[in-house]
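Asks: Sequence first, then the predicted structure:
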Amino acid sequence: MLRLVTEGLYVLEVPFRTAGLELGGRMTVIRLPGGGLWIHSPVRLDAATRAAVEALGPVRFLVAPNLMHHLSLKDWAAAYPEARVVALAGLRRKQPQLRIDVELGDAPDAGYSEVIMQQRMGGIPRVEELVFLHRPSCTLLLTDLAFHIRDSPSWLTRTYLRLCGTYGKLAPTLLLKSLVKDRAALRSSLEGVLSWDFERVVVCHGEVLERGGKEALRSGFAWL
């Protein structure tokens, strides 16, 4: 079930549908230098997923990368009480019963800072996305900041993404653009991300982009 993308980085792809759109979902698992696992945007926890993850190593961090991707986090936190739950402070209002051990900010927790960088994307208060970089593999992790859906069997999904100008490329949707409240803040955050060394982009919705990620991200946000 878990697919190896590059050394130390795995993904798990699952179906995901919202508002009639077939977007697909993706969880990313990074093996830390000590052998523990850092899990980005956990998907629904079932027996098969749990077995696949535990075959890789002990779960050390569970990361909710924005205010939207948290639906399965409570189950993972209960299943792995020794893992540290990493999330935005604002998530406490949406999930008051969720245990949060590390509040996300611009600086990564010392437990994973050796291999992972992070940047809060300003100007989108209803999303508050954190973008991450797996430094050893030059891989950028995005959640809802941009999609990369190159093909879809769903007519509705294709139509919506074409209207967004997003279909077939790495770019934000019209919804994301509508949520931007401070373009200067978002531009500044994006410039920080574009200063990083990355080639591959792993998105939560769409295909993994193996090459040309920095140029694709810059092009997708040229409107900014």
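Replies: Nice, thanks for sending it over.
Asks: When you work out contacts or count neighbours from here on, use the C-alpha atoms and nothing else.
Replies: Fine.
Asks: From the centroid of the chain, which residue is nearest?
Replies: Central residue of the chain (C-alpha atoms, centre = their mean): residue 143, 3.2 Å from the mean position.
Asks: Surely that residue is within a strand?
Replies: No. Residue 143 is assigned coil when assessed by DSSP: H, G, I helix; E, B strand; the rest coil, not a strand.
Asks: got the contact list for it?
Replies: For residue 143, the contact set (C-alpha atoms under 8 Å, 6 or more residues apart in numbering) comprises 41, 65, 66, 69, 129, 131, 203, 204, 205.
Asks: Tell me how many other residues crowd the closest residue to residue 135 other than its chain neighbours.
Replies: The shortest distance from residue 135 to any non-neighbouring residue, by C-alpha to C-alpha, 6 or more residues apart in numbering, is to residue 115 (5.4 Å). Residue 115 sits with 16 neighbouring residues when counted by other C-alpha atoms under 10 Å.
Asks: In addition, the following structure is provided for comparison:
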Amino acid sequence: MALPKTRFIETTLRSPLLQLPVRSVVFELEAARVLYSPASVLTSEQLRDAGAITDLVAPSLMHTAGMKAAAAAHPSARLWGPVGVREKHPDLSWHGILGVDPWPFEAELALIPLPGMPKVNESLFLHHAAKALYVTDMAFNVLEPKGLAAWMFYGSFGIYRRFAVSRLFLRFAKDRPAFEATLAKVAGLDFQHVVPSHGEPVLDDGKARLIAAFRERGLIK
């Protein structure tokens, strides 16, 4: 699968009980190359093969483990992360905080912070060139789960072999009105594809399926 001005880097977090697919993404913007959600299992070679990177983005507090190695591989890149990331990783030099400091790529890669989730602080990103919405842990689409406990892990969160919003993720939404108001705005955005960090991209009918997933959890009307 190919999307305009986009490169996927596919990796897997492996344990005896669960194999979790993880997707990192390089966005080719007009004046920047952004590495989104560098996975903790990316090798030095994979990080170098990503090419010249100007900006590194940790889209949530749950996706920060790969930033140190990515910053070492791309020492001139600016580091972006969610509220709380400076406290979590004080050893790294953070350029900006998502949703707080000005995001310079809004016209090409729109930033959509999800409010009311202080332990996660996930942001969605809308890549206009590809009409693709990127989500981190809000929704999964692992259609071929692997590992002895895969059925238990995915099943308990309502995401076993299907595209759906994770029940676990929703437990972190402490301000549900603010969270749901943002999702209602997301449902009105112009996109065709949904690309989760975990599992297969949902192409062409991604918006319709995401809206259906929101409604399944009672998040929008």
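Replies: That came through, no problem. Here the structure is a predicted model, which means the values were calculated and not measured.
Asks: Tell me the counterpart of the residue nearest to the centre of structure 1 in structure 2.
Replies: Alignment note: residue 143 of structure 1 maps to residue 136 in structure 2; criterion TM-score structural alignment.
Asks: hang on, the earlier thing: just tell me what the residue nearest to residue 135 of structure 1 corresponds to in structure 2.
Replies: Taking TM-score structural alignment for the superposition, residue 115 of structure 1 sits opposite residue 108 in structure 2.
Asks: Distance check, its match against residue 18 of structure 2.
Replies: Residue 108 of structure 2 sits at a distance of 35 Å from residue 18 of structure 2 (criterion: C-alpha to C-alpha, to the nearest Å).
Asks: Show me where structure 2 has its helices.
Replies: Assigned by DSSP state H, the helices in structure 2 fall at 44-49, 67-73, 85-88, 150-156, 167-171, 176-187, 206-216.
Asks: packing partners for the second one?
Replies: In this structure, helix 67-73 of structure 2 makes packing contacts with helix 44-49, strand 55-57, judged by 3 or more C-alpha pairs under 8 Å, 6 or more residues apart in numbering; DSSP states H and E.
Asks: which residue packs closest to the residue of structure 2 positioned farthest from its centre, ignoring adjacent ones?
Replies: Here the centre of structure 2 is the reference, and by C-alpha atoms, centre = their mean the most remote residue is residue 148, at 25.5 Å. The spatial neighbour of residue 148 of structure 2 that comes closest, neighbours along the chain excluded (C-alpha to C-alpha, 6+ apart), is residue 17 at 4.7 Å.
Asks: Just give me the match in structure 2 for residue 63 of structure 1.
Replies: Residue 63 of structure 1 maps onto residue 57 in structure 2, by TM-score structural alignment.
Asks: whoops, residue 89 of structure 1 was the one
Replies: With TM-score structural alignment as the criterion, residue 89 of structure 1 pairs with residue 83.
Asks: on that earlier part again, put the buried members of the contacts of residue 143 of structure 1 into a PyMOL selection.
Replies: Of these, the buried ones can be selected in PyMOL as follows, counting by 16 or more other C-alpha atoms under 10 Å:
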select buried, resi 41+65+66+69+129+131+203+204+205
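Asks: Name the nearest of the contacts of residue 143 of structure 1 relative to residue 159 of structure 1.
Replies: The closest of those to residue 159 of structure 1 turns out to be residue 205 (C-alpha to C-alpha; 16.0 Å).
Asks: I appreciate the help and will end here.
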